[in-house]
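S.K.: Predicted structure and sequence below. I'll ask about it afterward.
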Amino acid sequence: MTSGKAALLIAALGLSACQSVSQFADPLAPDIVREAGLGEQILNSGDPNGAVRYFERAAAATPDDVAMQRSLAIANMRAGDLRAAERAMDAVLASDAATPQDRVERGFIAVRLDDWERAGAMTAALPPDLDTARRALLEALVADRARDWSAADAAYARALAGAENKAAALNNWGVSRLARGDASAAIATFERALATDPKLFAAKNNLAIARAMRGDYALPDGVESDRERAVLQHNMALVAQRKGDAAEARRLLERAIAAHPQHYRAAVEQLAALEN
């Protein structure tokens, strides 16, 4: 499959298709949280909205405390309020206490907002001696957007070398390879991610999609629940439908519904649309 056709198919699949850094707050831990310990327990509490409320109160009580604005930006990013994260991080960057890591996090916010000009500006402003996996991952995404595949591969390799969460870095590298039409390399990369972390659902999902794009609709190894099975079969059905294989799409949707009929309504709606 050519890179153009692969990119079109990925785009056509919508939000349930390939999962990469753009869908998540921090596939690699933000350096500014890990290194400075800024409210790390609160940020990692599992209650993103609760963390937002905490840091909103703290920032309001101490408006000159850049650390609170920084933590508020990360909390909002994890809670999915990207505009609020943007405002908080811009306030950090306007201060004298801004760090290169702040520019990296502002770049990730821009990526998730699809503001690639700003993301590129943030990477261009980084000092050459900032050598972190997070910086490398941001540069890889910007290179992907520019379709500069050699630069992307070099950046992903740096991100992987320095990442604590190597499975997440490999998953994103696999998405890059799939988008450029190299399904074989993408499949191998997703398999490496799952060998590193067998529970990483994003890599399972992406592996299933990459294989389906080549006509292989078998579920990946390590499916842990009926819900996972249903989601994967639904997404493979979308690939089959986009490829014009209605019979395979119908079979996969029926299996998805059978796997998890109470909680997987998307497959029911997709099958009804296919039947009509």
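M.R.: Received it, and whenever you're ready, just let me know what you need.
S.K.: rest of the way, CA atoms for contacts and neighbours
M.R.: OK.
S.K.: Excluding chain neighbours, give the residue nearest to I42 in space.
M.R.: Of all residues not flanking I42 in the chain, A51 sits nearest, at 5.9 Å (CA to CA, 6 or more residues apart in numbering).
S.K.: I'd assumed L43 was in contact with the one you found.
M.R.: Yes. Using CA atoms under 8 Å, A51 is in contact with L43, at 5.8 Å.
S.K.: Mutual contacts of the two, please.
M.R.: When contacts are counted by CA atoms under 8 Å, 6 or more residues apart in numbering, A51 and L43 are jointly contacted by A75.
S.K.: Give the other helices and strands that the strand or helix carrying the residue nearest to I42 contacts.
M.R.: Per DSSP states H and E: A51 is located in helix 48-61. Contact analysis of helix 48-61 by 3 or more CA pairs under 8 Å, 6 or more residues apart in numbering; DSSP states H and E lists helix 66-79 as its packing neighbours.
S.K.: before we go on, here's another structure to hold up against the first:
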Amino acid sequence: MSTADSSNVALFGSLAADWWNPHGSSRLLHRINPVRLSYVREAAIRHFGGGARARRPLAGLAALDVGCGAGLLSEPLARMGADVVGIDAAPENIDAARAHAQDQGLSIDYRAMDIADLADSVPASMDLITALEVVEHVTDLDHFLGSLGRLLKPGGLLVFSTPNRTAASFAVLIAGAEYITRLIPRGGHSWRQFQTPPELTAKLATAGLVVRETRGLSWTPARGFVLSDDVSVNYIGVATPSA
């Protein structure tokens, strides 16, 4: 069973060769990736107790990057020591990810598959799961979140980020980023699929996951993307198994 939006899979798969171009169709992801990666690193260190100054603070952790694309997050996770599995519904993205990882000398287990199938085959297998800018591309959200819950080990950590469903997010991400500035591919998002923090918190709870923190992701002219208390456009957070 597929939880992914087939039209989004086709769109982003068609852009696979351009993922690693910081000035190409994925340039917004390149701009937001540093603050997301820093948040993942710090959240994992707080949760698992790794050294804040360690070069490989995720050593020994089994990590899953859901909706990995061509590996913009998977590769840094591997460099921090995690044993990384990256999954994406678009085979073209997985091909690009494998090629780039090989060029970088990184060992990452990339798979073209749906998260529900992975949860069926290896439940309770992941210490750390990242699902960054993925929720908004999912058609069967309850099944998707349930799969996240099934894949996490007891004591595991989920890091998620996604757009909020507000007038501000429509203005910035749909009207602005897709149709005016063309920072992201046109048609890549449906505003109606965006989740508000309370909605996502409730659905994660149904999947057996408790949200422990939510922060805003905001853009500033001076510093670019930063963590903030403003969740009106985009937010990032962590959740853990309820039991």
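M.R.: Received the coordinates, thanks. Here the structure is a predicted model, which is why all the values come from computation and not from measurement.
S.K.: Can you pull the TM-score for these?
M.R.: The TM-score (TM-score structural alignment, normalised by the length of the second structure) is 0.33; 150 aligned residues with a CA RMSD of 6.6 Å.
S.K.: rewinding a little: give me the number of neighbouring residues for the residue nearest to I42 of the first structure.
M.R.: A51 of the first structure: 23 surrounding residues under other CA atoms under 10 Å.
S.K.: For it, list the residues it contacts.
M.R.: A51 of the first structure touches 42-43, 45, 72, 75, counting by CA under 8 Å, 6+ apart.
S.K.: same thing with I236 of the second structure?
M.R.: By CA under 8 Å, 6+ apart, I236 of the second structure lies in contact with 36, 159-162, 214-217.
S.K.: go on, A151 of the first structure?
M.R.: Taking CA under 8 Å, 6+ apart, we find A151 of the first structure in contact with 140, 143.
S.K.: how close does it sit to A140 of the first structure?
M.R.: In this view, A151 of the first structure and A140 of the first structure are 7 Å apart by CA to CA, to the nearest Å.
S.K.: Where does A188 of the first structure sit, in terms of helix or strand?
M.R.: Taking DSSP H and E as the criterion, A188 of the first structure maps to helix 183-196.
S.K.: Check what contacts that helix and list those residues.
M.R.: Residues outside helix 183-196 of the first structure that contact it (CA under 8 Å, 6+ apart): 1, 166-168, 170-171, 173-178, 200, 203-204, 206-207, 210-211, 213-214.
S.K.: Would you indicate which residues of the top helix by length along the second structure are buried?
M.R.: Taking DSSP state H as the criterion, the second structure has its longest helix at helix 27-48. Within helix 27-48 of the second structure, the residues that qualify as buried by neighbour count (16 or more other CA atoms under 10 Å) are 27, 29-30, 32-33, 36-37, 39-45, 48.
S.K.: which strands and helices sit next to it?
M.R.: Right, helix 27-48 of the second structure is packed against strand 152-163, strand 224-228 by 3+ CA pairs under 8 Å, 6+ apart.
S.K.: List the buried residues for the helix or strand following the shortest one?
M.R.: Just to be clear, that refers to strand 224-228 of the second structure. Downstream of strand 224-228 of the second structure, the next assigned helix or strand under DSSP H and E is strand 234-241. Judged by neighbour count (16+ other CA under 10 Å), strand 234-241 of the second structure contains these buried residues: 234-241.
S.K.: Show me which of those residues is closest to S147 of the second structure.
M.R.: For these, the residue nearest S147 of the second structure by CA to CA is P241; the value is 12.3 Å.
S.K.: Would you map the helices across the stretch 151-276 of the first structure?
M.R.: Taking DSSP state H, counting those that start in this stretch as the test, the helices found in the stretch 151-276 of the first structure are 166-179, 183-196, 201-213, 226-242, 246-259, 265-275.
S.K.: out of those, nearest to G120 of the first structure?
M.R.: Closest of the helices of the stretch 151-276 of the first structure to G120 of the first structure is helix 166-179, at 17.3 Å (criterion: CA to CA).
S.K.: just to revisit the earlier point, out of the helices of the stretch 151-276 of the first structure, the one nearest D90 of the first structure is which?
M.R.: Proximity to D90 of the first structure (CA to CA) singles out helix 166-179 among these, at 26.4 Å.
S.K.: between that closest one and helix 183-196, how many degrees?
M.R.: Interaxial angle, helix 166-179 of the first structure versus helix 183-196 (axes from the mean of the first three to the mean of the last three CA atoms, to 10 degrees): 170 degrees.
S.K.: rewinding a little: among the helices and strands packed on helix 27-48 of the second structure, which is the most enclosed?
M.R.: By mean neighbour count, with neighbours taken as mean count of other CA atoms under 10 Å, strand 152-163 ranks first of those at a mean of 22.
S.K.: Can you add distance to H100 of the second structure and give the helices and strands packed on helix 27-48 of the second structure back as JSON lines?
M.R.: Below are those laid out as JSON lines (distance: least, CA to CA, whole Å):
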{"stretch": "strand 152-163", "distance to H100 of the second structure": "24"}
{"stretch": "strand 224-228", "distance to H100 of the second structure": "25"}
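S.K.: Would you mind saying which of those lies nearest L209 of the second structure?
M.R.: Closest of these to L209 of the second structure is strand 152-163, at 8.6 Å (criterion: CA to CA).
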